[in-house]
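this is a predicted model, with the sequence first.
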Amino acid sequence: MTTSDILIRNLNAQGILRLTLNDVARRNALSEAMLAALGQAFEDAASDPAVRVIVLAANGPAFCAGHDLKEMTAGRAHKDGGKAYFAKVMSLCAGVMQGIVNCPKPVIAEVTGVATAAGCQLVASCDLAIAADTALFSTPGVHIGLFCSTPMVALSRNVADKHAMEMLLTGDMTQADRAAEIGLVNRAVAPDLLEETAMELARKIASKSSMTLATGKRAYYTQREMTLPQAYDYASGVMVENMLAQDACEGIGAFIEKRAPEWQDA
């Protein structure tokens, strides 16, 4: 199976890029090939002015089963017991997750089926997530003697500590409605409404100035790692620069004049 087969790209006229995980036989596991395909797709989208919003979806009964454990186990055959190989895969995975956060385009996860371990991490790394109400989420590493340490990074930045620790320490499945309650996903909807709900959200966001969206996304993830005074100093500077931008001038003018804005994305 080629890279283009395991990850399907489809860009519509509204600037919504659908990336669809398509390695159904392996439950869309984050194999080396899948990680490489995702990394390249987000890198390409980041610099493509035609892309305004990204929807990450999946074919098959599983959204993503996490790392390919058969592939990982095969890595143990190396002379070092797989240490260098494991480090390589973890680095690839961390790069993809950070690529989603650093991508200037908003990323929406459209989750059907099961999202486990690094698959749950993938959902948590996206800016927004809409799930089918039949979807399930878990960080089940404790069941096999492997704590979900890297999924923990994204999970702990989305849900409160006690909810994150419960998922990490028990490995239990979390129902979609509970995932929405604790903030892992925005909402859970009937499976037949999933794609349209995610696309409606994508269309709403795509109608905004891409300059404004990129500015806001970057500022959000930057300020949350700061102290409160640092965050306000930083955000104030961002607001000043944003106010000077062409689209801010246009948007404010359009609001005052009671007309639709004409974005220049600048």
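On my side now, so go ahead.

for the rest of this, base every contact and every neighbour count on C-alpha atoms.
Noted.

mind checking the longest helix of the protein?
Taking DSSP state H as the assignment, the helix of the chain that covers the most residues is helix 83-102.

show me the helices in the stretch 51-200 of the chain, by range?
Remark: helices assigned in the stretch 51-200 of the chain by DSSP state H, counting those that start in this stretch are 69-74, 83-102, 118-125, 149-156, 161-170, 176-182, 194-206.

centre-most residue in this protein?
Nearest to the mean C-alpha position of the chain, counting by Cα atoms, centre = their mean, stands C126 at 1.9 Å.

quick one: it from G95, how far?
13 Å (Cα to Cα, to the nearest Å).

which neighbours do the two share?
Counting by Cα atoms under 8 Å, 6 or more residues apart in numbering, C126 and G95 have no contacts in common.

on that earlier part again, now the helices of the stretch 51-200 of the chain in CSV, with mean neighbour count and distance to M1?
Formatted as CSV, these follow (neighbours: other Cα atoms under 10 Å; distance: least, Cα to Cα, whole Å):
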stretch, mean neighbour count, distance to M1
helix 69-74, 13, 15
helix 83-102, 17, 19
helix 118-125, 26, 20
helix 149-156, 20, 27
helix 161-170, 16, 33
helix 176-182, 19, 31
helix 194-206, 18, 26
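
could those helices go into TSV alongside distance to R218?
As requested, the helices of the stretch 51-200 of the chain are exported to TSV (distance: least, Cα to Cα, whole Å):
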stretch	distance to R218
helix 69-74	33
helix 83-102	7
helix 118-125	14
helix 149-156	16
helix 161-170	24
helix 176-182	24
helix 194-206	16
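
returning to that earlier point: let me know how buried the closest residue in space to the residue nearest to the centre of the chain that isn't next to it in sequence is, in neighbour terms.
Leaving aside its chain neighbours, C126 sits nearest to V107 (5.4 Å; criterion: Cα to Cα, 6 or more residues apart in numbering). Per other Cα atoms under 10 Å, the neighbour tally for V107 reads 25.

count of neighbours near P191?
Neighbourhood size, P191 [other Cα under 10 Å]: 17.

check the gap between it and T112 for me.
7 Å.

so for these two, which residues contact both of them?
Counting by Cα under 8 Å, 6+ apart, the shared contacts of P191 and T112 are 132, 134.

what ranges do the strands span in the protein?
Along the chain, counting by DSSP state E, strands occupy 7-11, 16-21, 53-58, 62-64, 107-111, 114-116, 128-132, 136-138, 174-175, 187-189.

from those strands, which stretch is densest packed?
strand 62-64 (a mean of 30; mean count of other Cα atoms under 10 Å).

against which helices or strands is that strand packed?
On a contact count with 3 or more Cα pairs under 8 Å, 6 or more residues apart in numbering; DSSP states H and E, strand 62-64 meets strand 114-116, helix 118-125.

okay, now the one to match up with it:
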Amino acid sequence: MPAASPAAASPACDPAEAPFVARSQEGGVATLALARPAQRNSLSEGMMAALTQALAEIADDASVRAVVLTAEGPVYSAGHDLKEIQAHRGDADRGRAYFEEVLKRCATLMTAIVRLPQPVIAAVEGMATAAGCQLVASCDLAVAGAKARFCTPGVNIGLFCHTPMVALSRNLSRKHAMEMLLLGEWTEAEDALRMGLVNRVMPEGGALAGAQTLARRIAEKSQVPVKLGKAAFYAQMELGLDDAYAYASRVMAENMLARDADEGISAVLAKRAPMWEDR
């Protein structure tokens, strides 16, 4: 793995001034690491803002063909910063305006992952809880270390995980999603694989390498079908069957007109490797 930015890597850096997210890149794969392990990589206001900004920069970066989202330390993400939330209980409206705003920012972050042109792969070691589990479910793919664990524990503290529910219900079967949401119990890596929350389970400590391997394989492909395909995948899911087929047919016809589709088909017929130009 390439070195992170100097500010993220410097041991002399003041933790209060260190970046929330460390970015590195090797070839066409950008790796974003949640970089507040002492705060359990909670999705604080600062963390959400930094991650949203990093994704916005990547969206316009033609050199990035796939993204890996990992984390430093033993906790992938503990979800929302509960201290920030409780600090607003004394507001005149008992925190309603703040709660709505912070949840809006969280939704903006999660939808930014889904709408990013490049595929995003979560690399999870340790615990991913509440909005941290939502973060994993929002990624296009996910690779977990063997001892990774997932949980939506809100129901245990009088707070149903309503917003994590959105991502979970779009990735898991209804009964699996409801099991996680209603019980608030730990889901081990192998069960997360069985339930569809993650794609692969690697030996402990191997999630990042596994995710980067998938990212490199995606980065080798023409970006025309990858970007069109990712956007179309999520768009058609919101449509009825007939409308989904009509929409997918339009997008596929557009894809067929691309230079790389012509090149790819020609390469198959000529029994040679294709030469991509991403157009």
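Received it, and whenever you're ready, just let me know what you need. Just so it is clear, the model here is predicted, and its values are computed rather than measured.

just give the TM-score of the two.
Here the superposed chains carry a TM-score of 0.97, computed using TM-score structural alignment, normalised by the length of the first structure; 265 aligned residues with a Cα RMSD of 1.1 Å.

ok, back up a step: for A41 of the first structure, which of the helices and strands packed on strand 62-64 of the first structure is the nearest?
Minimum separation from A41 of the first structure across those (Cα to Cα) falls at helix 118-125, 14.3 Å.

in the second structure, what range does the closest one match?
With TM-score structural alignment applied, helix 118-125 of the first structure matches the range 131-138 in the second structure.

I'd like the helices and strands packed on strand 62-64 of the first structure laid out as a markdown table, including distance to D177 of the first structure.
Compiled in a markdown table, those are given as follows (distance: least, Cα to Cα, whole Å):
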| stretch | distance to D177 of the first structure |
| --- | --- |
| strand 114-116 | 14 |
| helix 118-125 | 15 |
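
quick one: which of the ones you listed is nearest V185 of the first structure?
Evaluated over these, closeness to V185 of the first structure peaks at helix 118-125, with 7.7 Å, by Cα to Cα.

comparing the closest one with the second structure, how large is the average distance?
Superposing on the second structure and averaging over aligned pairs (mean Cα distance after the TM-score superposition for the first structure), helix 118-125 of the first structure comes out at 0.2 Å.

identify the residues contacting that helix?
So helix 118-125 of the first structure is in contact with 29-30, 63-67, 97-98, 100-101, 109, 111, 115, 129, 137-139, 148, 150-155, 158, 184-185, going by Cα under 8 Å, 6+ apart.

for K204 of the first structure, see how far away N10 of the first structure is.
Going from N10 of the first structure to K204 of the first structure by Cα to Cα gives 18 Å.

pretty sure I113 of the second structure is in contact with I121, am I right?
No - counting by Cα atoms under 8 Å, I121 is not a contact partner of I113 of the second structure; they are 9.9 Å apart.

need the residues touching each of the two.
Between them, I113 of the second structure and I121 share the contacting residues C139, judged by Cα under 8 Å, 6+ apart.

residue in the first structure matching V102 of the second structure?
Match for V102 of the second structure (TM-score structural alignment): V89.

quick one: map C151 of the second structure onto the first structure.
Correspondence of C151 of the second structure to the first structure, assessed by TM-score structural alignment: S138.

same question for T163 of the second structure.
Under TM-score structural alignment, T163 of the second structure pairs with T150 in the first structure.

tell me the contacts of its match?
The contact partners of T150 of the first structure, by Cα under 8 Å, 6+ apart, come to 94, 118, 121.

what lines up with G99 of the first structure in the second structure?
Checking TM-score structural alignment: G99 of the first structure goes with A112.

likewise for A41 of the first structure?
Alignment note: A41 of the first structure maps to A54 in the second structure; criterion TM-score structural alignment.

what count of nearby residues applies to that match?
A54 of the second structure: 15 surrounding residues under other Cα under 10 Å.

what about it, distance to F20 of the second structure?
Distance from A54 of the second structure to F20 of the second structure, by Cα to Cα: 10 Å.

then L183 of the second structure?
Plainly put, L183 of the second structure is 31 Å away from F20 of the second structure if you go by Cα to Cα.

could you do G46 of the second structure as well?
7 Å.

now swap in M47 of the second structure and tell me
5 Å.

comparing the two, which residue is more hemmed in?
Legend: neighbour count by other Cα under 10 Å for M47 of the second structure and F20, higher for F20 (23 against 20).

can I assume V238 of the first structure is in contact with K217?
No - contact status for V238 of the first structure versus K217: not in contact, 11.4 Å apart, counting by Cα under 8 Å.

A57 of the first structure maps to what in the second structure?
Aligned by TM-score structural alignment, A57 of the first structure pairs with T70 of the second structure.

now that match: how far from F233 of the second structure?
For T70 of the second structure relative to F233 of the second structure (Cα to Cα), the value is 24 Å.

can you check D260 of the second structure too?
From D260 of the second structure to F233 of the second structure the distance is 20 Å (Cα to Cα).

which of those two has more neighbours?
Under the criterion of other Cα under 10 Å, the comparison of D260 of the second structure against F233 puts D260 first, with 22 against 13.

contacts for stretch 222-230 of the second structure?
Under Cα under 8 Å, 6+ apart, the answer for stretch 222-230 of the second structure is 65, 117-119, 218, 251, 255, 258, 260, 276-279.

again with stretch 167-179 of the first structure
The contact list for stretch 167-179 of the first structure, computed with Cα under 8 Å, 6+ apart, reads 131-143, 147-148, 152, 185, 187-188.

over to stretch 256-265 of the first structure?
Stretch 256-265 of the first structure is contacted by residues 208-212, 246-247, 250-251, 254-255 when judged by Cα under 8 Å, 6+ apart.

list the buried residues of that stretch.
Neighbour-count burial for stretch 256-265 of the first structure, counted by 16 or more other Cα atoms under 10 Å, picks out 261, 263, 265.
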